[in-house]
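*Asks:* Just the structure for this:
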Amino acid sequence: MLAKDLQMNTPAKESADLASLLSIHRDEIIARWAKKIQNFPNTRYQKFSLGDISDWLDRDLKCILLTLDDLRNSPVETCLRESALRYLSEGFSMYEVSKGLFLFKQAVMPILQTAFPSGSPAAYEAIAKIDTSVSELICQYEYLFSEEFRHLAVYDERQRLAESESLRRTMAALLQKLNLDEVLEIVCSEACRLTNTTGSAVLLLEDEWLKVSISIGNPLPVVQRIPVTDTLAGQSLNLGKPIVENSPSEHLHAYHLNPDLKSLLIVPLTIKGTNIGVLDVVNKPGRFTEDDIRIMGLFADQAAIAIENARLHKQSEQLAVLEERQRLARELHDSVTQSLYSASLYVTAAQRALQKEKIDVAADNLQNLRNMTHEAMLDMRLLIFELHPPILEKEGLVTALRTRLESVEARAGVRTEFQVEGNGQIPLYIETELYRIAQEALTNVVKHAKAQQVKVHLIFNSKFFRLRVWDDGVGFDSTTADQSGGRGLTGIQERIKRINGVLKIESTPGKGTELEVSVEI
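*Replies:* Down below sits the predicted model:
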């Protein structure tokens, strides 16, 4: 740019041209500036790498470029505040920051000497503007380094730490819940608490609609679903950012035309770049603030993870139920149906023997028929218990296993022993998986082990839960069975994985079997 061109420009235009010039040479300026600062003696800068210093100077240069426009505008204030907080957190003094800013002029001089003729009015004007900008920044930093600002910064930091701790506790509580309804209720309750609002709702995405999955407080949504298109919630999803309406009556949303609605904050629920819905909070006393938007943005990220986790758990449960039904159908065909067919053959054989007056043959067939129907009854009893664990949900694992031993193993002529050590509660989904594991082990005892005795031992501890099933049956080669997936070991291992448990099996042919499952609580 020629000097005479600069002289013809207005002051605002000159500042803009100077800012553009510095922006073009940004990397060169920062590199030269950082080296000068790092070599400045007896300052904290010497303790940091050129990369760290360059990061700080990049923000300072941004502030300088903004001041060439207007020091009072909001971007400059935000930029300066963030820089001051960083310098303060690293222990810099105002003297050190001032020295660093004064060195900016030396770093930028080679650029100015190339751009403007030496000694020209344009060159003097550019240098004067840079001096003014640096001086103004130093004045602003002096306030930001004052005791008043330090107190404000400490308060702000404590506030954010408190919010972070609150979010951490909330997330821990959410991840412990796998029931979707419970998760949604916690999300809405915590959203109201964090923003001091009177109501909240979660709308989950279904095709091109947002369905109200839960709502609490007041006012409540007046519709149960809204389209994604042409609605505030849909706009929030499409933009990927919160939307605040402190006068929301003119726009289409779930509370449309509800006279009790005063203010509305909608935050998108997104996980791994995929929208799953929105979180609403309504009617904050006064108005929603930037802090509300910030804290709800952080909370929504965590809420989305918890909601998706609960939904995936529900889907896995549904899949597990389907697989269980298919397995029971195969069991029914392979055991009970075959037993009944064999029984019908023994009946026919007995009839023919009686017709030929072969009493001994008929008696043998009737005995085989009796054994076969007894086996079919045992198989049916096992299938009934597998299809619906009795009183598991109502009275828990201990009562369910005791009832199972009395109803199946004891009736099959196996001596049973049941011990419970300690007491405690474990989540229902873990209880269900443990019951199924014990069920499979006990079924092996009845159908394959030829055992005379079986012992079931439950151990409750504050840190873990342990289940042991022992029998004195024929045993098996655990290595071979593990490789082949026989004796139901594949199903047991899959259930162990679902609850993050540890499985231990000890068995030797002729010496019985012991199965142990440990789960951390």
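*Asks:* contacts, neighbours, all on C-alpha from now
*Replies:* OK.
*Asks:* for this structure, what spans make up the strands?
*Replies:* Counting by DSSP state E, the chain has strands at residues 199-206, 209-217, 225-227, 243-245, 264-271, 274-282, 415-421, 453-460, 464-471, 502-507, 513-520.
*Asks:* Tell me the buried residues in stretch 414-425?
*Replies:* V414, R415, T416 (16 or more other Cα atoms under 10 Å).
*Asks:* how about JSON lines for the residues you listed, with distance to T443 added?
*Replies:* Shown next, in JSON lines, are the buried residues of stretch 414-425 (distance: Cα to Cα, whole Å):
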{"residue": "V414", "distance to T443": "12"}
{"residue": "R415", "distance to T443": "14"}
{"residue": "T416", "distance to T443": "13"}
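*Asks:* circling back to that earlier point, would you reformat the strands of the chain as CSV and include distance to S335?
*Replies:* CSV is the format used below for the strands of the chain (distance: least, Cα to Cα, whole Å):
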stretch, distance to S335
strand 199-206, 43
strand 209-217, 44
strand 225-227, 49
strand 243-245, 61
strand 264-271, 46
strand 274-282, 45
strand 415-421, 24
strand 453-460, 23
strand 464-471, 23
strand 502-507, 26
strand 513-520, 24
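*Asks:* Sequence B follows; please return its structure for comparison with A:
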Amino acid sequence: MIRCILFFKDRTHKPDSMMDNKILLQKAAAAIRAQKQSAAMQLAEMFLERQPQWHKNESCTELAAHISHFIELICDCMHDSTLAPLARFFSSAALEKVKRGIQLSDVLESVMLGKLCLSTAIMRELPSGEERDAILTAVELLYIDINKITGEKYSELLTQQRNAEHERTKLLLEATRSITNFTDSQAALDHLARVISETLSQGFCIIFLRTGGTKGLSPLASWGHESEGYQRCFDGVRLCTKGSTITAIGGKTFGLCSLNSEGFAVAQDIPKQINSESMAMFPIYSSTNCLHGIAMVGSATPDYVIAPKQKELIEGILHTVSATVELAASVKEKERQLKESESLRRVANLLLQHPETKIHDVHTVICDEARSIVQGTGSSILLKEGDYLHHSCGTGTPQPPISTFPIATTKYGQILQQRKAVIIKDAQKEIPEDQRSNLVQAMLVVPLIECGNPIGLLLISNKENGFDFIDKNIMELFAGQATLALRNVTLAEQSDKLVVAEERQRLGRELHDSVTQALYAVTLCADAASRSMALGKEKVATEQLHALRGMAQQAMRDMRSLIFDLHPPELENEGLVGAIQARMNSVEIRSGLNAKMFVNGEERRLAHSTEEEMFRIAIEALSNATKHSHANNVSVTITYEPELVSMSIKDDGKGFAIEQLPTGGMGLRNIRERANKLHATLSIDSTENDGTTICVVVPVTR
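*Replies:* Have a look, this model is predicted:
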């Protein structure tokens, strides 16, 4: 290897006027071509020694073959006295070298080593003398221009690369920082879609993620659509992980489906845009390297093609924020589940814990909550009655055009018989005109099933972007809850009717046992007094009239008691204590009984049903004390404690033997039944000729 070329020191040497520069370079080219193989091998050995990091994957022979091509290119430039071929070569080769990370200093060193090898080849081929020195000088001057071209080209590319890397890093940092700063998961996803869309001219981005129990991908965030209508079209599109309609970056394929006619049009257009490279799909992988979603990115600019650098940038952004996207999507899914659970809980509390709710109110609540859960605009209930479905309730719009649908001949009857929820994407085409409103677009129809038998349908209409698998799942759960509520309120109404019937029977018995008998006795006594007067027995007649007055007064007391028991207004207005006190003032005290009321603890209102049952127990006990025990004194004591309320009714009447406890006329059976309804503890303490005490302890919650 030549370590030094002495003639390089004399850069003031000029060739003879008879030897112009063009001829010198042509002779140099001829000399180099003669030594090309040895020069290429020598230069290959130098590269492997000096720059092993860039050539470690090539053998010396392979590298020499590449260098031989480059040497031939240099010779062409020398022969034709132009650097244009070399400039074109640098334009293509420089970009590849910059991508590999080769620095400008490495490139300039390669040029210097090439000049050294070519100069050595000239010296080997040509004899020493003035002409060879002139040729070497011409080659050196040529390499000055080569160095300049190389430096400028690589400097320009390196600057562009540095600027691009700076912009890429800036975007990545902004995307990472901005999305992690959002506390609202939806806002974070929307901002990410915006950042990605801005990497393209007039770009747009839709982020599809897994949601709920479905294996498909739903659009959860988007940015950059030309219009709201276009965005709604995309919102009606779903991606299926099993399909081959479109291919994402990385080779994974997806199928397309739509929830409405607008979404169908977009689904048909997406494969064309992907094939033309104006749109691309980028997988979003979770932290466990499972597919978590897809970013669909495109441009509204006509004939736009997404460049490889842009694809690389978008992939980098998604890779950087994939964990945050997964977290945001998880939060959004939890929010959706929480909303659904809260709605179901609200319905359960409202419908199942309040048996006094009227059935029409229950229907209204079901319709309102169904619309709210899946964001429909109208909902209605069709209940089965014989061979027909009757429209029982509806809220919002649209509503069915008629109130009765034959099960055997209508679309709704068909769905009822199939007993499966159905999503109707285009109601105007799928439902006959006489069975649907002209305003209905999409519809979700869910059967109401009770003990395996369909009892009706729940209809929800016109969700903005159509109903999907998640809506269907949640409404099937809701329908089960609604069916229980309908059953509960129906049983409650039946129970109320039985209670009314029992109360009527009780009042009939009371009227027969007390008022009717008293009035019959009054009639008999009046007849007897009349006969005594006719016979001139005035003293006997007077006694009989006194007895008649007592019987009439007793009948009035019995009637007043029955009227008060039938409708005690104080119970609703004043509560349990006020109602019992009013009863004693109206009946017991007027009857001459010494009746007193005592309250221990802090008085508070209880559930209406609890207060009513305790009031009925109290008046049964008071009636027993007045009618049967012949008591002179009676007291009612109510004690309020945090988790229970106790009530004691005590009289000083004739009492009875516990072992011979009566079960009929004195109303003790009614007291037991009411105590059982309250899950209360009942105790009855009585001794003959020493009064009776009835105590009931009722568990309550505050």
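*Asks:* Let me see the TM-score of these two.
*Replies:* Here the TM-score for the pair of chains, by TM-score structural alignment, normalised by the length of the first structure, is 0.65; 385 aligned residues with a Cα RMSD of 3.3 Å.
*Asks:* circling back to that earlier point, I'd like to know which of the strands of the first structure lies nearest to L101 of the first structure.
*Replies:* Nearest to L101 of the first structure among the strands of the first structure is strand 243-245 (38.8 Å), distances taken as Cα to Cα.
*Asks:* re earlier: packed most tightly, which of the strands of the first structure would that be?
*Replies:* strand 264-271 (a mean of 26; mean count of other Cα atoms under 10 Å).
*Asks:* Contacts for that strand next, please.
*Replies:* 232-233, 236-237, 240-246, 248, 275-283, 288, 293, 296-297, 300-301, 303-305, 308 (Cα atoms under 8 Å, 6 or more residues apart in numbering).
*Asks:* Tell me how many other residues surround G255 of the second structure.
*Replies:* Neighbour count of G255 of the second structure, defined by other Cα atoms under 10 Å: 16.
*Asks:* Doesn't it lie inside a strand?
*Replies:* Yes: under DSSP: H, G, I helix; E, B strand; the rest coil, G255 of the second structure sits within a strand.
*Asks:* I'd like to know how far it sits from I207 of the second structure.
*Replies:* Distance, G255 of the second structure to I207 of the second structure, by Cα to Cα, to the nearest Å: 16 Å.
*Asks:* likewise Q26 of the second structure?
*Replies:* 63 Å.
*Asks:* With neighbour numbers in mind, choose between those two.
*Replies:* Remark: of Q26 of the second structure and I207, I207 carries more neighbours, 25 against 19, as counted by other Cα under 10 Å.
*Asks:* Might one say that that one is in contact with L220?
*Replies:* Yes: counting by Cα atoms under 8 Å, L220 is a contact partner of I207 of the second structure at 6.0 Å.
*Asks:* Share the number of residues neighbouring G488 of the first structure, please.
*Replies:* G488 of the first structure has 16 neighbouring residues, counting by other Cα under 10 Å.
*Asks:* ah, wrong one, I meant E77 of the first structure
*Replies:* What E77 of the first structure shows, counting by other Cα under 10 Å, is a neighbour count of 16.
*Asks:* what does L298 of the first structure give?
*Replies:* Neighbours of L298 of the first structure using other Cα under 10 Å come to 14.
*Asks:* quick one: what's aligned to it in the second structure?
*Replies:* In the second structure, the residue matched to L298 of the first structure (TM-score structural alignment) is L477.
*Asks:* what's the distance between that match and A421 of the second structure?
*Replies:* For L477 of the second structure, the distance to A421 of the second structure - Cα to Cα - is 11 Å.
*Asks:* Indicate which one of the strands of the first structure is closest to C139 of the first structure.
*Replies:* That would be strand 243-245 among the strands of the first structure, by Cα to Cα, at 35.4 Å.
*Asks:* Which stretch of the second structure lines up against that closest one?
*Replies:* By TM-score structural alignment, strand 243-245 of the first structure lines up with residues 422-424 in the second structure.
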